[in-house]
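Asker: Just to be clear, the model below is a prediction. Sequence and coordinates:
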Amino acid sequence: MSAVHSLVPARFLTITAHLVIVITIFWSRDNNVKACLPLEYTQEQYEEADKRLVVGLAVTLGLFAIELAGFFSGVSMFNCSQGLLSLAVHCSASVSLSFFVFEKWECWTYWVIFACCSVLPACVEIALFIAVFGFKKKVS
């Protein structure tokens, strides 16, 4: 099996692992929200921190939709550069977000992981969409 074809299942598995961990954070975000707050906090502070985390998680799911659409449509499935980038960032996101859940890291660390591991591959995926579909010449 060539290197390109072995990237495809590895990339799919790391994207899936990252997606599963994001969904798990949705279910268990209470401890992470409390880690963002001081020892004594009001209900309004809790709701504001929870809302910020939910927005970040929802945007992450939207970026997953973009990346999976490009992957399953074939736009980037066999692109070595996107495959390696996606494999690296989703693998590191899976490990980092596992620590985020189990070690109850503060919420600002989620935004760092989000910027590096969700926004970056989605932006490259959008660029590939534009390159493939936007510059396609129509035959008359």
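Answerer: Everything's here; your move. What you see is a predicted model, and the numbers here were worked out from it, not measured in a lab. Numbering: from 1, shown residues only.

Asker: okay, CA-based contacts and neighbour counts for the rest of this
Answerer: Will do.

Asker: Helices along the chain, start to end?
Answerer: All helices of the chain, identified by DSSP state H, fall at 3-27, 29-36, 43-73, 80-102, 107-114, 120-129.

Asker: Dump these to JSON lines, plus distance to Ser140 and mean neighbour count.
Answerer: Converted to JSON lines, these look like this (distance: least, CA to CA, whole Å; neighbours: other CA atoms under 10 Å):
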{"stretch": "helix 3-27", "distance to Ser140": "35", "mean neighbour count": "17"}
{"stretch": "helix 29-36", "distance to Ser140": "54", "mean neighbour count": "18"}
{"stretch": "helix 43-73", "distance to Ser140": "25", "mean neighbour count": "16"}
{"stretch": "helix 80-102", "distance to Ser140": "32", "mean neighbour count": "19"}
{"stretch": "helix 107-114", "distance to Ser140": "43", "mean neighbour count": "16"}
{"stretch": "helix 120-129", "distance to Ser140": "22", "mean neighbour count": "18"}
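
Asker: try this one next to it:
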Amino acid sequence: MSAISSLVPARFLTLIAHLVIVVTIFWSRENNVLACLPLEYTEEEYKNEDTKLVVALAVTLGLFGVELAGFLSGVSMFNGSQGLLSIAAHASASVALLFFLFEQWECDIYWWIFVFCSVLPAFVEIILFIAVFGLKKKAL
């Protein structure tokens, strides 16, 4: 088994693990929203923080769609660089988000995890997608 073909199942598993943790946070976000608020808060502050977290989680799910589309279409399935980047980002995100969920970190920390572990691999996936399909020469 070559090194690149052994990255494929690891990449898929870390991507799915990150996805499952994001969905779990989405379902049980009340404790994390409360961790973002002061001891005494208004209903408006609660709704504001909840909305921010829902938006962040929804955008993360959208980026999963982008990355899964590129991966399952074969655009980046056997690309070693994208595979290593994706494995590192999603494994790191899985560990960090587990701490975010269980230790009830503040919501601002989610944005850092989001940028480095969701936006970065999805951005590279989009670039690869454009390189494969957008720059392909059309037959005359």
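Answerer: Arrived safely, thanks for sending. Source: prediction; values computed, not measured.

Asker: Mind telling me the TM-score for this superposition?
Answerer: TM-score of the superposed chains, computed with TM-score structural alignment, normalised by the length of the first structure, equals 0.99; 140 aligned residues with a CA RMSD of 0.3 Å.

Asker: Out of the helices of the first structure, which gets nearest to Lys137 of the first structure?
Answerer: helix 120-129 (14.2 Å; CA to CA).

Asker: Run the chain-centre distance for that closest one.
Answerer: Relative to its chain's centre, helix 120-129 of the first structure lies at 12 Å (CA atoms, centre = their mean, to the nearest Å).

Asker: Let me know the angle separating that helix from helix 80-102.
Answerer: 150 degrees (axes from the mean of the first three to the mean of the last three CA atoms, to 10 degrees).

Asker: Can you tell me what sits against helix 120-129 of the first structure?
Answerer: Leu63, Phe64, Ile66, Glu67, Gly70, Val75, Ser76, Gln82, Leu85, Ser86, Val89 (CA atoms under 8 Å, 6 or more residues apart in numbering).

Asker: Okay, angle between it and helix 107-114 too, please.
Answerer: 30 degrees.

Asker: how big is the offset of helix 120-129 of the first structure relative to the second structure?
Answerer: Superposing on the second structure and averaging over aligned pairs (mean CA distance after the TM-score superposition for the first structure), helix 120-129 of the first structure comes out at 0.3 Å.

Asker: Same question for stretch 57-73 of the first structure.
Answerer: Its matched residues in the second structure lie on average 0.2 Å from stretch 57-73 of the first structure after superposition (mean CA distance after the TM-score superposition for the first structure).
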